[in-house]
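**Student:** After the sequence you'll find the predicted model.
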Amino acid sequence: MTSSGLKDVVVPLPIQIVIDDVGWWTPTDGSAKDEPFRSGMPRAHVPADYAAIARLGNRLGMRPQAAMMLCDWDRDLLLRELPEATWMGRDWNHPWCEHPHLDEAAQILNDEADHLEIVVHGLAHEWWGGPTMERAEWANPEGVMRPRHLLERHLEVYAAILRRNGLAGEHEGLPPFFVPCAFRHSFGEGSDGIAGLLAQVGISYVSTPFSSMRQLATPQTDRIAIECGVMTVDRGGGSPSWKHVAASPPEAVDGPIIGLHWPNLLHQDPSRNDEVIDDWVAALTRIGQAPDRWLAPDTPSAWSQLAHVECTQIVQDGNVIGFDFTALDALPSTVALGEFVVKTTQRSPPRFAAGVHVLDSTWNPGGHHWLTRLAR
């Protein structure tokens, strides 16, 4: 928030990029025959499609979220143990078990770990616990969580597939990030609900549109919902169609998340993926130059920054910038919220009151502002 007395001091809105349905190798929308919607890409996916995400992150100095579907990565057919997880039930099989693309893509994901985040999304996205496919894997169309004991197994198998493909990275189990399939999700059930389950396995960063989230309690702010230590951020709306190949980047960004699906960033010809990515880089670089926007380097930074945007008040004492953290401190216990950034447009370096210390401060000539990273 910006005080009325300090028009040249802003806690800028963070921007994180969330890319759903990364991980499908077979792209075909099979929903008409009780199979997953998949990515909808009109060509097969190739390792270059993973390199495209890394290029986006590398050129922007960010780690976009790659929300991954893993059934096509199941080398050992573990999903036969979860008949409700696929359309084949206990007869689960697929053609990618020994395909060299898996090793090639895994190498890219590991080599480019500084430029993307692997995010828990799902196994096959939907639910086959009855005679026909239902949306979605983690909750039904009303947002009611699927049976907890089955979801615990889904998460265990998800972690096992990551490990089998060498994608567990620094996380022994699951990465701490989650995007619910089809945005079927709920808030307000405490330890008995999905937040309790996610917290149990070490997931603490979630995003989904609040407009489609089943709400049994009121979120703490318009864009933040915290329970069981899990911080869920409103993804908002207005995204390109999930099947839209090479979508045009936005002119402006009004929320903390740019919600995309994998085809939006890809070209029909994979050798031309860079053309699509470079258009997005140019647009987002311009947006990030604005005094009230900030391209967050990763999800923890974005979530912390958003909490300060929603809760922290700027106060003025002469030429010294101070902060009132009363509303921030009133939030329930959650992820680390100690660091945030401010942008100041006066040419002289900013000065700050006691209560924060400067981690670094740089002048951005393109945006005509100081970007200062602070810690409480």
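**Tutor:** Happy to help now that I have it. For clarity, every value in this text was computed on a predicted model and none was experimentally measured.

**Student:** For the rest of this, base every contact and every neighbour count on C-alpha atoms.
**Tutor:** Noted.

**Student:** The most far-flung residue of the chain relative to its centre and residue 6: what is the separation?
**Tutor:** Most distant from the centre of the chain: residue 318, at 39.4 Å, with distances by CA atoms, centre = their mean. Residue 318 is 10 Å from residue 6, where distance means CA to CA, to the nearest Å.

**Student:** do residue 309 as well
**Tutor:** Distance of residue 309 to residue 6, given as CA to CA: 15 Å.

**Student:** Same question for residue 335.
**Tutor:** Taken as CA to CA, the span from residue 335 to residue 6 is 29 Å.

**Student:** In which helix or strand does the residue nearest to residue 47 when sequence neighbours are not counted reside?
**Tutor:** The shortest distance from residue 47 to any residue that is not its chain neighbour, by CA to CA, 6 or more residues apart in numbering, is 4.9 Å, and that residue is residue 105. Per DSSP states H and E, residue 105 falls inside helix 100-111.

**Student:** Run the chain-centre distance for that helix.
**Tutor:** A distance of 21 Å separates the C-alpha centroid of helix 100-111 from that of its chain, computed with CA atoms, centre = their mean, to the nearest Å.

**Student:** And that helix, what's buried?
**Tutor:** By neighbour count, and taking 16 or more other CA atoms under 10 Å as the criterion, the buried residues in helix 100-111 are 101-102, 105-110.

**Student:** okay, pairing it with this:
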Amino acid sequence: MNKEDLFCIPHSFLLVVDDVGWWCGDDHRYKNGPSRSGIGRRHCIEDYKAIVEIGRSLNMRVKCGFVVGEWDRCNLLAKVRNSNKHGALWDNASQLDPQIDEVRDLINSSKDYMEIALHGVMHMFWTDEGIMKYAEFYQTCEETGKNKMTPPDIVREHLDAYFEILRQNGLTTDIKSFIPPCFRYVYSRDKDQLSAILSEYGIKYISTPFSSMEYTSPEKPEGACVENGIITVDRTNDLIPWDAVDAQTPDIIKKSYFGMHWPNFLNKDPEKNMETVARWIKYFEQYKNNFEILPARDNAIGSTQALYKRFTNLSFCDGRMVLDFSEVDAQGAKDLDGTLYVNIVNTINPKADEAVDLKIYEVHENYTTYKVERRKPFASKAVISFAG
């Protein structure tokens, strides 16, 4: 039997859902508006119950890319540059959804199963002339065809407005994660890039498909990386079109984050949402007992696990598994959690050295998931000995 069949640092699986927060589900790009969720109806509390049900089935805090513009109770966005097509005439306060308070209460009471992630005030960028451009934090530079960042002062205006609208509604402002609208993003450790500003606002994690991500580093990152203290994880390409309603489940398993858009597990008739949800719950059952996959409890665990997966040097010699964390520590993640997870077959009885604590996290039919906690001060290596 190969050593890869005996133990591994599993890939982190986290469900990530974009475009939560919209009330109007209509795509208005044809008239200079945002794409929204594209579901073609208004969203309602049943759509949020669907998220909670999937999260409960996975025992996971589903990462929800949340757009706040249509929650603006005080017409704040009338004063925020480049945030919407109406400019100073923005009026959302007169058309708040009647379920807004009920949904707010559901979100606040469901924190065990859903987690708000920053996804913009209105997802797009409107020029000073009122023309919509993709996307809120990066647009295409006409000269180079590359992503050009929204000016830093306007970025901060949008971020300030985002958190203020959350406060208006009594929603949590303890937001630790960012999902780039339209996947327009540039990975960079430079201090003049978006990640540096996001870190000022407490963002510690980013996830986006690396296939569409631009970068300023000499080589394109793989799997997971760190920029300005933030752990950025490859969500990999979504398997479902963004506007597919009541989508069919795929026939493959992803060994990565699983990105979706809100309508994918909703129904045109919200009363039938749970029929669609049941299909997706059945699909995700496959991820619960897979030797190579860790269903992460939340985004912090998933991001940290992805970083350890990417940079831990794992070797095996004389019945011992050696974990070398030197490269992990060298990445410079802010407040790096010393916890990772390993899967070991049940025919082995593992014992750890003094560098880590080793605890059973979950027992499966053929293997056990162990929680590995590095003791402080962090040692660069840890050894786990095997006995049959």
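**Tutor:** That came through, no problem. Please read all numbers here as calculations on a predicted model, not as lab measurements.

**Student:** Report the contact partners of the counterpart of the residue nearest to residue 47 of structure 1 in structure 2.
**Tutor:** When the structures are aligned by TM-score structural alignment, the residue of structure 2 matched to residue 105 of structure 1 is residue 103. Shown here is residue 103 of structure 2, whose contacts under the criterion CA atoms under 8 Å, 6 or more residues apart in numbering are 44-45, 48.

**Student:** Now the buried members of the residues you listed.
**Tutor:** Among the contacts of residue 103 of structure 2, those that count as buried by neighbour count (16+ other CA under 10 Å) are 44, 48.

**Student:** Give the aligned range of stretch 26-33 of structure 2 in structure 1.
**Tutor:** Stretch 26-33 of structure 2 maps onto residues 28-35 of structure 1, going by TM-score structural alignment.

**Student:** which residues are in contact with that stretch?
**Tutor:** Around stretch 28-35 of structure 1, the neighbours that count as contacts under CA under 8 Å, 6+ apart are 36-42, 86-87, 132-133.

**Student:** Take the residues you listed and keep only those in strands.
**Tutor:** When the contacts of stretch 28-35 of structure 1 are checked against strands (DSSP state E), there are no matches.

**Student:** want to throw those residues into TSV with distance to residue 168 of structure 1 and neighbour count?
**Tutor:** Converted to TSV, the contacts of stretch 28-35 of structure 1 look like this (distance: CA to CA, whole Å; neighbours: other CA atoms under 10 Å):
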residue	distance to residue 168 of structure 1	neighbour count
36	25	23
37	26	18
38	23	23
39	23	25
40	27	22
41	26	24
42	30	15
86	23	26
87	26	21
132	33	11
133	29	20
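
**Student:** in the residues you listed, which two residues are the furthest apart from each other?
**Tutor:** With distance counted by CA to CA, no two of the contacts of stretch 28-35 of structure 1 lie farther apart than 42 and 132, which are 25.1 Å apart.

**Student:** any idea how far the strand ranked longest in structure 1 is from the chain center?
**Tutor:** Longest strand in structure 1 by number of residues, with DSSP E as the criterion: strand 13-22. In terms of CA atoms, centre = their mean, the centre of strand 13-22 of structure 1 is set 5 Å apart from its chain centre.

**Student:** What angle do strand 13-22 and the helix or strand that that strand is followed by make with each other?
**Tutor:** Counting by DSSP H and E, the element after strand 13-22 of structure 1 in chain order, helix or strand, is helix 48-60. In this structure, helix 48-60 of structure 1 runs at an angle of 170 degrees to strand 13-22, with axes from the mean of the first three to the mean of the last three CA atoms, to 10 degrees as the basis.

**Student:** Give the buried residues for helix 48-60 of structure 1.
**Tutor:** Here helix 48-60 of structure 1 shows 48-58, 60 as buried, counting by 16+ other CA under 10 Å.

**Student:** State the span of structure 2 onto which it is aligned.
**Tutor:** Per TM-score structural alignment, the counterpart of helix 48-60 of structure 1 in structure 2 is residues 46-58.

**Student:** with structure 1 superposed, average distance for the matching stretch?
**Tutor:** Here the mean offset of stretch 46-58 of structure 2 against structure 1 after fitting is 0.8 Å, by mean CA distance after the TM-score superposition for structure 1.

**Student:** contacting residues around the longest strand of structure 1?
**Tutor:** 38-39, 64-69, 121, 179, 255-262, 292-299, 302-303, 305-306, 309.

**Student:** can you rerun that using 6 Å?
**Tutor:** Residues outside strand 13-22 of structure 1 that contact it (CA atoms under 6 Å, 6 or more residues apart in numbering) are 39, 64-69, 256-262, 292-296, 302.

**Student:** What mean distance separates that strand from the matching residues in structure 2?
**Tutor:** Compared with structure 2, strand 13-22 of structure 1 is 0.7 Å away on average (mean CA distance after the TM-score superposition for structure 1).

**Student:** If you count neighbours, what's buried in that strand?
**Tutor:** Of all the residues in strand 13-22 of structure 1, those buried under the rule 16+ other CA under 10 Å are 13-22.
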